[in-house]
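Trainee: this one's structure only:
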C-alpha cells in the first residue's frame, strides 16, 4: 500500500491551498547523489579514507610483505564505504522530503527530513539570484533576500548557499538548473515590474 508522509498537504510542497491568482510554474527536488557530494562532502570523506589506507599500506610494507600490507589497508576502505553510504543515505532522505516550488508570486521550499517546514520567499523580497551549474546540468539557484526578514542557517541547511554570513535560501543541486533559473527570472521580473494600482480617494464635493 502506498504511503505518503505528506498527504496532509492541500497542494504538494505547500502548506496551504493557492489563492485564485497564484499558480505553480515548476516543482522539483535536489539530486540525492549531487547533494551527497556537495552538501555532505562525500567526495572529501572518500578521499580521506583512501589516503589513510594508502598511508597504512605504505607503513606496513616496510615491515611485512606487500600482500599482507595491502590487507592492512582494507579495513580503512571498508570504513570509508560505510561512511559514504551513511552520508548518501542522509542526502537521500533530505532529497526525498524536499519539494522546491516556483509560482508566479514566490519561491517555496518544503524542507526537513525530521522536522518539516516551508520557507516562503516572495519575489518582491529577492534582491539578486545566483546560479551555479555543473557539467551534468545540475546546479544551485540561491536568492539574496532584502528587507528585515531573517532565515536561520542551521534550520535551513543544506538548502542554503554555503559560506555566506547572511543566509541565502537556495534550490540546491537541482537537475536542469539553467532552465529553472529562466523560469524564475521570467516570473520574478513579471511580478516585480507589475504595476501597483492604489485606490484614489475622491474629493468631497462642497455642498
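Mentor: Everything's here; your move. If you're wondering where the values come from, they're calculated on a predicted model, not measured in any experiment.

Trainee: going forward, measure contacts and count neighbours with C-alpha atoms only.
Mentor: Noted.

Trainee: okay, now residue 20: neighbour count?
Mentor: 6 (other Cα atoms under 10 Å).

Trainee: where does it sit: helix, strand or coil?
Mentor: Under DSSP: H, G, I helix; E, B strand; the rest coil, residue 20 falls in the coil class.

Trainee: run a quick check on residue 184 versus residue 102, I expect a contact.
Mentor: Yes - applying Cα atoms under 8 Å as the test, residue 184 and residue 102 come out as touching, 6.9 Å apart.

Trainee: list the buried residues in the top helix by length along the chain.
Mentor: Longest helix in the chain, counting residues (DSSP state H): helix 66-97. Within helix 66-97, the residues that count as buried by 16 or more other Cα atoms under 10 Å are 69-70, 72-74, 76-77, 80-81, 83-84, 87-88, 90-92, 94-97.

Trainee: ok, structure two:
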C-alpha cells in the first residue's frame, strides 16, 4: 500500500470540480535536480580541490578522506534527488498549479493561476528547464516548506518553481496560455533576469 493511494487523482488531494481539468502533469528529472538544486558538480569540484592541495603537500590520507567524502556526498545527493523525482508531481490545470511535494512528509500546495504575477523559464540541459513563479498577494509560503521547489536564496519572498521538468518549453507555453485565459501575465521566456552565477533559478 502506498501513502498516495488515497489520492482520487494522481498528484491531487481531491477530485477536480466539473469546470476544472488537467492540462499537464509532470515531475522533475532527478539527475538535473541533483545538478541544479543541489549543485552536485560544485560539491565535487570543492572536494577535488582540497584533495589536490593535500596531494601536493604530501598528505595522501587527507586526499583519500576527501575522495571518500565526495563519494558519500554524491551518493546522498543522488539518493535525495531520486526520492524527490519519485514523490513529486506537478499539475497544471486550467485554474491552478498544484505541487505535490515532500520525500518524507508529503504535502500539496495550490497556486491559483490568478495569483501568478510573472513566470520565467530557465533552460537547463537538452529540453529540460525550470519555471520560476513570482506570486501576488496570496499567503507567503515558507522557503523550507518549498525547498527544493523554490528559487535559491529567496528567503524573504520565496518563489515556487517547477524544477528540472522535461519538455520545459512546451510546459511553459501551456502555462502561459492557461494563465492568460485567467489574467494578463508576462510572457514566459528564458529567464534573463536570473543571475547566471546561480546556475539555476532555484
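Mentor: Sure thing, it's come through. Just so it is clear, the structure is predicted and the values come from calculations on it, not from any experiment.

Trainee: rewinding a little: tell me what the following helix or strand past the longest helix of structure 1 is packed against?
Mentor: Where DSSP states H and E defines the elements, the next helix or strand beyond helix 66-97 of structure 1 is strand 99-103. Contacts defined by 3 or more Cα pairs under 8 Å, 6 or more residues apart in numbering; DSSP states H and E place strand 99-103 of structure 1 against strand 24-28, strand 106-111.

Trainee: re earlier: what is the longest helix of structure 1 packed up against?
Mentor: Partner elements for helix 66-97 of structure 1 (3+ Cα pairs under 8 Å, 6+ apart): helix 32-38, helix 42-61, strand 106-111.

Trainee: the residue nearest in space to the middle of structure 2 - nearest residue in space that isn't next to it in sequence?
Mentor: When Cα atoms, centre = their mean is applied to structure 2, the residue found nearest the centroid is residue 163 (2.7 Å). Of all residues not flanking residue 163 of structure 2 in the chain, residue 130 sits nearest, at 4.4 Å (Cα to Cα, 6 or more residues apart in numbering).

Trainee: need the contact list for the one you found.
Mentor: Residue 130 of structure 2 makes contacts with 121, 122, 123, 124, 161, 162, 163, 164, 165, 168, 200, 201, as judged by Cα atoms under 8 Å, 6 or more residues apart in numbering.

Trainee: show me what it lines up with in structure 1.
Mentor: Aligned by TM-score structural alignment, residue 130 of structure 2 pairs with residue 140 of structure 1.

Trainee: tell me if its match really is in a strand.
Mentor: Yes - according to three-state DSSP, residue 140 of structure 1 belongs to a strand.

Trainee: how close does it get to residue 124 of structure 1?
Mentor: Using Cα to Cα, to the nearest Å, residue 140 of structure 1 is found at 20 Å from residue 124 of structure 1.

Trainee: also residue 80 of structure 1?
Mentor: According to Cα to Cα, residue 80 of structure 1 stands 45 Å off from residue 124 of structure 1.

Trainee: and what of residue 192 of structure 1?
Mentor: 6 Å.

Trainee: from residue 52 of structure 2, how far off is the residue of structure 2 most remote from its centre?
Mentor: What lies farthest from the middle of structure 2 is residue 58; by Cα atoms, centre = their mean that is 41.5 Å. Using Cα to Cα, residue 58 of structure 2 is found at 10 Å from residue 52 of structure 2.

Trainee: now residue 66 of structure 2
Mentor: From residue 66 of structure 2 to residue 52 of structure 2 the distance is 9 Å (Cα to Cα).

Trainee: where in structure 2 does stretch 118-125 of structure 1 align, residue-wise?
Mentor: Against structure 2, stretch 118-125 of structure 1 falls on residues 108-115 (TM-score structural alignment).

Trainee: now do stretch 91-102 of structure 1
Mentor: The alignment of stretch 91-102 of structure 1 onto structure 2 (TM-score structural alignment) spans residues 81-92.

Trainee: can you check stretch 35-49 of structure 1 too?
Mentor: The alignment of stretch 35-49 of structure 1 onto structure 2 (TM-score structural alignment) spans residues 33-47.

Trainee: for the contacts of residue 130 of structure 2, which ones persist in structure 1?
Mentor: Of the contacts of residue 130 of structure 2, the ones still in contact in structure 1 (both residues aligned by TM-score structural alignment, their matches' Cα atoms under 8 Å) are 121, 122, 123, 161, 162, 163, 164, 165, 168.

Trainee: I'd say the second one and residue 131 touch.
Mentor: Yes - under the criterion of Cα under 8 Å, residue 122 of structure 2 lies in contact with residue 131, with a separation of 6.3 Å.

Trainee: of the two, who's got more company?
Mentor: residue 131 (30 against 25).
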